[in-house]
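S.K.: got a predicted structure plus its sequence, pasted below:
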Amino acid sequence: MRLNYQATGPEDAPVVLLGSSLGTTHAMWAPQLDALSERFRVIAFDHRGHGDSDAPDGPYAIEDLGGDVIELLNELLIERASYVGISIGGAVGLWLAENAPDRFHRFALLCPPAYPAAGAQMWTDRAAQVRAEGTKAIVEPTLTRWFLPEYAAAHPTEVEIIRQQLLTTSPEGYAACCEALGAMDLRPALADITAPVLLVITESDASVPPETVIPLAAQIPGAHLEILEDAAHLVTYSHPEQINKLLLTHLT
């Protein structure tokens, strides 16, 4: 399984992996790259079925997505790294924290789903819709959940960048990742996580509601929870200064 990635920062610096949101590519981390690359070797990658990564037929499982990250570490001869993920990238991070603790130092997980809070059928239906109509069918509702109206109105260029990523995502890859989200439940092993974990959520996240993430902080030993106001799901784009400060503090 070949994952596409972009590497920035000093080659001899500690490594940080960046796992992106459903329907986006590694390019969504542009607001973080300069800040992180000053101190870290940053590997921003595309999940399977996204960007220029391989897109096998689905369904996928969260184990597949997490296993791809381990394969990428092996390919790059990286023994241990830290991991930052948002949305489905955050779910992948939870799986890695539970299943590959020897390969990671720290985790920063932004708006991470641990289970299908809205029910598995929602993800099954969305996968079927995208296979039938393409990702264009879900773009506008997704952007409405990801950005507050005032941010979208004031930053049309940034929103357009994300729109284009959604539009160009493989329908099969997107749908198969939906099926992975619908089938997973990472809650039973949360208490086994040993790495330091930062959880970041937003008050106005309609994609991964804060009330579904807040309990995770009590179940993950030593987890630190940050709740950002006046922000929706794609907080890395809308609030980069706050996110970058939190990431640098946690990862350093």
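M.R.: Good, I have the coordinates.
S.K.: please make it C-alpha for all contacts and neighbour counts, starting now.
M.R.: Fine.
S.K.: quick one, strands of the stretch 51-200 of the chain?
M.R.: 81-86, 104-110, 197-202 (DSSP state E, counting those that start in this stretch).
S.K.: tell me what the first one is packed against?
M.R.: Under the contact definition 3 or more Cα pairs under 8 Å, 6 or more residues apart in numbering; DSSP states H and E, strand 81-86 sits against strand 15-19, helix 88-99, strand 104-110.
S.K.: what's it in contact with?
M.R.: Contact with strand 81-86 is made by 14-21, 90-93, 103-112, 234, 251, as judged by Cα atoms under 8 Å, 6 or more residues apart in numbering.
S.K.: re earlier: now render the helices and strands packed on strand 81-86 as CSV, adding distance to residue 25 and mean neighbour count.
M.R.: Formatted as CSV, the helices and strands packed on strand 81-86 follow (distance: least, Cα to Cα, whole Å; neighbours: other Cα atoms under 10 Å):
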stretch, distance to residue 25, mean neighbour count
strand 15-19, 9, 26
helix 88-99, 11, 26
strand 104-110, 16, 25
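S.K.: take a look at this one as well, against the first:
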Amino acid sequence: MTILHHVAYGEDNDKTLVFIGSLGSTTAMWVPQLDALHKDFHVIAVDHRGHGSSPLVNVTPTVADLATDVLETLDSLGVEKFGVIGLSLGGAVAQYLAATSDRVTAAAFLCTAAKFGEPQGWYDRASATRENGTASLSQAVIERWFSPGWLETHPAARENYEHMIIDTPAEGYALACEALATWDFTDRLGEITVPVLTIAGADDPSTPPETLQIIADGVSGPATAEVLSPGAHVPTLERPEEVSALLAAHFK
């Protein structure tokens, strides 16, 4: 059993929302949303295994394994039904949960994909991370996470989030890359029957709006697709008010 590090607020609310972040992130990726939504929801954010303060499990996981981590953590908290919100890698985990767990009541998928490119690219990134550490890729990752204009006007935030990536253990990052290498949910999107919100960044080089539209078009439940402009791969931090408002309206 893997119990993930988590933060929780608004514990006296009946509606629970679970936030699952990207590769190389911690629960800090969700701070604006946790602040904005805790009055109306019980909000819980988790660190993936090998990220932040969660334990490193020294075996290559699948996205299904990462989803099991989330469910086991929620079991430990006594949470049954929940809405799930995932970004990038967390969006893959959220897709899997929405399709396979009857505990999910609704879902939001942010800047994610049913398939993230070809496997070899992820195996190469895992190998490079093991060899050179997460510091070697932090600048390139940050430049995908945020649009150029935002980075130019937020130098302190840039440095802070670069350190989030640098502080991610190399092996935890590499193992998560290997999980993404085997992720392809394209033919299973129809298993998602709960209400879905997708949010894309207009300037996101990793998962552009058309990638999120594939998910919105592929699920069986009702789906709404939103695009934020400007915005890159982490709109939770670049466009926090808009993201929080969209989530509040979707999960109300």
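M.R.: Sure thing, it's come through. From a predicted model like this one, the values you see are computed outputs, not experimental measurements.
S.K.: one step back: quick one, which of the strands of the stretch 51-200 of the first structure is nearest to residue 190 of the first structure?
M.R.: Nearest of those to residue 190 of the first structure, taken as Cα to Cα: strand 197-202 at 10.9 Å.
S.K.: what is that closest one packed up against?
M.R.: strand 104-110, helix 210-219, strand 224-228.
S.K.: quick one: distance of the longest one to the chain centre.
M.R.: Right, the one you point to is helix 210-219 of the first structure. Distance of helix 210-219 of the first structure from its chain centroid, counting by Cα atoms, centre = their mean, to the nearest Å, is 17 Å.
S.K.: with adjacent residues omitted, what lies nearest to the aligned residue in the second structure for residue 22 of the first structure?
M.R.: Under the alignment by TM-score structural alignment, residue 22 of the first structure pairs with residue 23 in the second structure. Residue nearest to residue 23 of the second structure in three dimensions, not counting chain neighbours: residue 89, with 5.7 Å by Cα to Cα, 6 or more residues apart in numbering.
S.K.: which helix or which strand is home to the match of residue 22 of the first structure?
M.R.: Using DSSP states H and E, residue 23 of the second structure sits in no helix or strand.
S.K.: the nearest residue to residue 102 of the first structure once chain neighbours are set aside and residue 249 of the first structure, how far apart?
M.R.: Leaving aside its sequence neighbours, residue 102 of the first structure sits nearest to residue 80 (Cα to Cα, 6+ apart; 7.3 Å). According to Cα to Cα, to the nearest Å, residue 80 of the first structure stands 19 Å off from residue 249 of the first structure.
S.K.: more neighbours: which of the two?
M.R.: The neighbour comparison of residue 80 of the first structure against residue 249 (other Cα atoms under 10 Å) goes to residue 80, with 18 against 9.
S.K.: thought residue 100 was touching the more buried one, still the case?
M.R.: No - between residue 80 of the first structure and residue 100 there is no contact under Cα atoms under 8 Å: 10.1 Å.
S.K.: correct me, but residue 19 of the second structure touches residue 46?
M.R.: Yes - Residue 19 of the second structure is in contact with residue 46 according to Cα under 8 Å; the separation is 6.5 Å.
S.K.: all helices for the first structure, in order.
M.R.: Using DSSP state H, the helices of the first structure run over 30-37, 62-75, 88-99, 120-133, 139-146, 149-154, 156-168, 171-183, 210-219, 235-238, 240-251.
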